[in-house]
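1. Have a look at this fold, sequence not included:
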């Protein structure tokens, strides 16, 4: 899928990612949505979230809604 529209996006991985890319995701901003994909399998499909949903997810993560790490 190297010619897919996803490969044209500028993907970012967390600075907290381990050296072997264990359990990491990457995000890219499309202008209309935030795309999320598995960093270990970049050729797989991505999930897309609109701004409202993405901001709600970030707030939940920052406030510990998903539990301890």
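-> Perfect, I can see it now. Values in this document were obtained by computation on a predicted structure and should not be read as measured data.
2. only C-alpha atoms for contact and neighbour calcs from this point on.
-> Noted.
3. Which residues outside stretch 48-66 are in contact with it?
-> The contact list for stretch 48-66, computed with Cα atoms under 8 Å, 6 or more residues apart in numbering, reads 32-36.
4. what about 10 Å?
-> Identification of contacts with stretch 48-66 by Cα atoms under 10 Å, 6 or more residues apart in numbering yields 27-37, 67-68.
5. hold the first one in mind and look at this next one:
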């Protein structure tokens, strides 16, 4: 698998240093996700469609 080069963090990241969030990066057909506080600890990759479904589900449950 190719290691992503362009990580993005949500503009809603909290904390004094803005490091209490996850980061995402695009890969061909997949989204890579990692912990912004510990990026070297590992990366989770999921299909783009599954990521979209996750985000839509979170939006429905957010107050």
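-> Structure received. All values derive from a computational prediction rather than experimental measurement.
6. Quantitatively, what TM-score do the chains reach?
-> For this chain pair, the superposition-based TM-score is 0.80 by TM-score structural alignment, normalised by the length of the second structure; 60 aligned residues with a Cα RMSD of 1.7 Å.
7. Now list the buried members of the contacts of stretch 48-66 of the first structure.
-> 27-29, 33-37 (16 or more other Cα atoms under 10 Å).
8. Dump these to a markdown table, plus secondary structure.
-> Converted to a markdown table, these look like this (DSSP: H, G, I helix; E, B strand; the rest coil):
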| residue | secondary structure |
| --- | --- |
| 27 | strand |
| 28 | strand |
| 29 | strand |
| 33 | coil |
| 34 | strand |
| 35 | strand |
| 36 | strand |
| 37 | strand |
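9. would you turn these into TSV with distance to residue 15 of the first structure?
-> As requested, these are exported to TSV (distance: Cα to Cα, whole Å):
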residue	distance to residue 15 of the first structure
27	12
28	15
29	17
33	21
34	18
35	18
36	15
37	16
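10. So which of those residues is the closest to residue 9 of the first structure?
-> Set against residue 9 of the first structure, the nearest of these by Cα to Cα is residue 28 (6.2 Å).
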